[in-house]
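Chemist: Okay, predicted coordinates and the sequence, questions at the end:
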Amino acid sequence: MIEAPLATAGAALRHTRTAETALAGLGVHGRALTGPDSLLVPGDELAFRIAAFTLTTRITHADAGGLGSVLVSGPLNALRYEMVLAQVGPRTLVTDSVRWTSPLGPLGRLGDVAIGRRLVLDVLAARIRAVRALAESWASREVVVGTAIVRGGRLLAQQRGYPAAHAGRWELPGGRVEPGETEHEAVIRECREELGVDVRPTGRLGTDVPLDNGMPLRIHTAELEDPSQQPRAVEHRDVRWAAPSELADLDWLETDRVLLHSLRRFLEDANAVSPEP
């Protein structure tokens, strides 16, 4: 059990440096080959060096439900890793599993079980300790909310005008949760301030995303209270509605880009129920 919400535990699980630090103590040296400095996304590859052997794995999924990876190359015939998350009250239950098949060397089946199983159990224990510590640290911090507003199967994005380092890049509307506010109240207030529209929160999306200031960004989904209202760029340079196929074409801020796979799947699921006009 982790004393943190599901989305926060999911973010800690995706955090690359946490895994690298935890495994290094066991002599397992891991590094992201294609992943970002912060959170892993599907398609990222990781390399692990254990003694004279190197394993490369690819992330298959990474969201609030957990994380999975499969073997790309290495001395094993196959390897599948799954960490499944489930909300239990205010806490998160974590279930870890690793399945592998290996060519039987000089030690045979007994050596594979005795040595391989012991190493795997040590790796899983070290990883969950690191994930728990990071998630519980984030859970105690102030939260920034982001809002995925959907209309007609499209997502609302807004373009930054400042500061200069971020000008021209895209992000979801949102901001810090003020003292005494709930997250839903912050979503409603921020959308009114930044877009001049009233929204109705409808759920949660993806995992938290760690910001440079140490606060977690937490994404909520929402709909316009009045679908005929037109959001406008009150504090930004521009706003636009983007279809699932258009999301990758926008120059997103890095904190929002790691959410694109969750945003795309959310829009695709919405369109499967109610096809866009």
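Modeler: That came through, no problem. Residues are numbered from 1 along each chain as shown.

Chemist: C-alpha only now, for contacts and for neighbours.
Modeler: OK.

Chemist: Please compute how far the longest helix anywhere in the chain lies from its chain's middle.
Modeler: Looking across the chain with DSSP state H, the single longest helix is helix 117-139. The chain centre lies 17 Å from the centre of helix 117-139; the measure is CA atoms, centre = their mean, to the nearest Å.

Chemist: let's bring in a second one:
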Amino acid sequence: MIQVVCAIIQKDNKILIAQRSEKMNLPLKWEFPGGKLEAGENEKEALIREIKEELNIEISPSQRISSHIHDYVTFKINLIAYLCEYISGEIQLLEHKDFRYITFEELKNYNLADADIPVITELQRHLK
């Protein structure tokens, strides 16, 4: 079981999503960015590190909103989602192909990674 954290980064009443590159697992799927926890890291530390490594921006995780297991057949992840505030920096796509700031309602227009879809339900509860 792989422990993965993802960031729901909010800026100007929009949410950041990133498109996976062709070279990544789940190529070209959209996702809430994040990554795997490393040994000795807590969830917030991993999230801050991963977002800096992938997008070159600073964030502040504020609230854990969900945790669920998703089975991709060849691997299983426990996806842990956090609401995060954007702090600083200009996005640089260091691993992803593209990114967008979108409204909650626009999420349905994007081909999200399967594990990210249940996060939307929890996100909706926290945005109201």
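Modeler: Cool, got the structure. Small disclaimer: the values here were computed from a predicted structure and weren't measured.

Chemist: Check which residues of the longest helix of the first structure are buried.
Modeler: For helix 117-139 of the first structure, the neighbour count (16 or more other CA atoms under 10 Å) marks 123-124, 126-128, 130-136, 138-139 as buried.

Chemist: what's the very next helix or strand once past that helix aligned against in the second structure?
Modeler: Scanning forward in sequence from helix 117-139 of the first structure by DSSP states H and E, the next helix or strand is strand 144-151. The alignment of strand 144-151 of the first structure onto the second structure (TM-score structural alignment) spans residues 4-11.

Chemist: mean deviation of that stretch from the first structure?
Modeler: On superposition with the first structure, the mean distance recorded for stretch 4-11 of the second structure (mean CA distance after the TM-score superposition for the first structure) is 0.9 Å.

Chemist: The stretch 51-200 of the first structure: strands as residue ranges?
Modeler: For the stretch 51-200 of the first structure, applying DSSP state E, counting those that start in this stretch gives strands covering 53-63, 66-73, 78-88, 91-101, 144-151, 154-159, 170-171, 174-176, 199-210.

Chemist: Looking at those, spot the one closest to Glu235 of the first structure.
Modeler: Nearest of the strands of the stretch 51-200 of the first structure to Glu235 of the first structure, taken as CA to CA: strand 154-159 at 9.4 Å.

Chemist: helices and strands around the closest one, which ones?
Modeler: Counting contacts by 3 or more CA pairs under 8 Å, 6 or more residues apart in numbering; DSSP states H and E, strand 154-159 of the first structure is packed against strand 144-151, strand 170-171, strand 238-242.

Chemist: could you redo the last one with a cut-off of 6 Å?
Modeler: Helices and strands touching strand 154-159 of the first structure, by 3 or more CA pairs under 6 Å, 6 or more residues apart in numbering; DSSP states H and E, are strand 170-171, strand 238-242.

Chemist: Report the mean distance between it and its aligned residues in the second structure.
Modeler: Mean for strand 154-159 of the first structure is 0.5 Å (mean CA distance after the TM-score superposition for the first structure).
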